[in-house]
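Q: Quick one: sequence plus predicted model below, questions after.
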Amino acid sequence: MISGDRTDLDTVELISLWVAPAARGRGVGDLLVAAVVAWAARAGADKVVLRVYENNHHAVRLYQRSGFSRTSVAAAVPGSDRPEWVMQRALPGRRTLPDDQ
């Protein structure tokens, strides 16, 4: 399961990603991230951003494999002392479709 949302004209945020335990380690996460990145590119976004707990090493490696880089440290989620990283992936130049498409 994956969720993404367009936060503005230039940005898509990958909000959540979850892979069933039995499917982990089989490339499912890579395919899900690739699907959000492809959707963002088709939508004309310039970048995809996400937040991930810094100690979620499996997720951090997945996102790095998918072309994401750490850009900053986000404020901790209210009620949690676990810091999050903000990661970002730039997308190819914005595409525009003709008005009739």
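A: Thanks, I have the structure now. Residues are numbered from 1 along each chain as shown.

Q: Only C-alpha atoms from now on, for both contacts and neighbour counts.
A: OK.

Q: which strands and helices sit next to the lengthiest helix in the chain?
A: Counting by DSSP state H, the longest helix found in the chain is helix 28-42. Judged by 3 or more C-alpha pairs under 8 Å, 6 or more residues apart in numbering; DSSP states H and E, the packing partners of helix 28-42 are strand 2-6, strand 11-17, strand 47-53, helix 57-65.

Q: alright, now check it against this:
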Amino acid sequence: MDEKNTINLTARITSCLQTILELEPDLERLRLGSALIKEFKVLKSFLTKLDQINLDEEDVLRIETATENFLQELRTPLSLVQPDRHKPHTLQ
């Protein structure tokens, strides 16, 4: 895999993770959020190690799809926390 493609895949994964991590303050206010908060440490750790991971297009597509699904599932709970602030991000 060439360096340019690797940088692109890394940037796409980074975008997904940062999008999710931006939700941390709002998720802390939700009752269901407490279960997710401990996973934020894992995501933050993963984010710092991205340059050490071999990525391929299929993996990135799966992560993008999972991120989009996660954001869709959070649409209603987050709208209750901050009605105008959270309209789920879309990828691509």
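A: Nice, I can see it. Computed from a prediction, not measured in an experiment: that's the story for all the values here.

Q: what's the TM-score for these two chains?
A: Here the superposed chains carry a TM-score of 0.32, computed using TM-score structural alignment, normalised by the length of structure 2; 44 aligned residues with a C-alpha RMSD of 3.7 Å.

Q: if we can go back for a sec, okay, buried residues for the longest helix of structure 1 please.
A: Residues 29, 32-33, 36-37, 40-41 are the ones in helix 28-42 of structure 1 that count as buried (16 or more other C-alpha atoms under 10 Å).

Q: of all the helices and strands packed on helix 28-42 of structure 1, which lies closest to residue 73 of structure 1?
A: Among the helices and strands packed on helix 28-42 of structure 1, the nearest to residue 73 of structure 1 by C-alpha to C-alpha is strand 47-53 (8.8 Å).

Q: Mind listing residues that contact that closest one?
A: The contact list for strand 47-53 of structure 1 (C-alpha atoms under 8 Å, 6 or more residues apart in numbering) reads 10-15, 37, 40, 59-60, 74, 82-91.

Q: Just the buried residues out of these, in PyMOL syntax.
A: Selection of buried members from the contacts of strand 47-53 of structure 1 for PyMOL, criterion 16+ other C-alpha under 10 Å:
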select buried, resi 10+11+12+13+14+37+40+59+60+83+84+85+86+87+88+89+90+91
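
Q: Structure 2: helices as residue ranges?
A: So, for structure 2 - with DSSP H - the helices run 3-21, 24-28, 33-48, 57-81.

Q: Cool, thanks, signing off.
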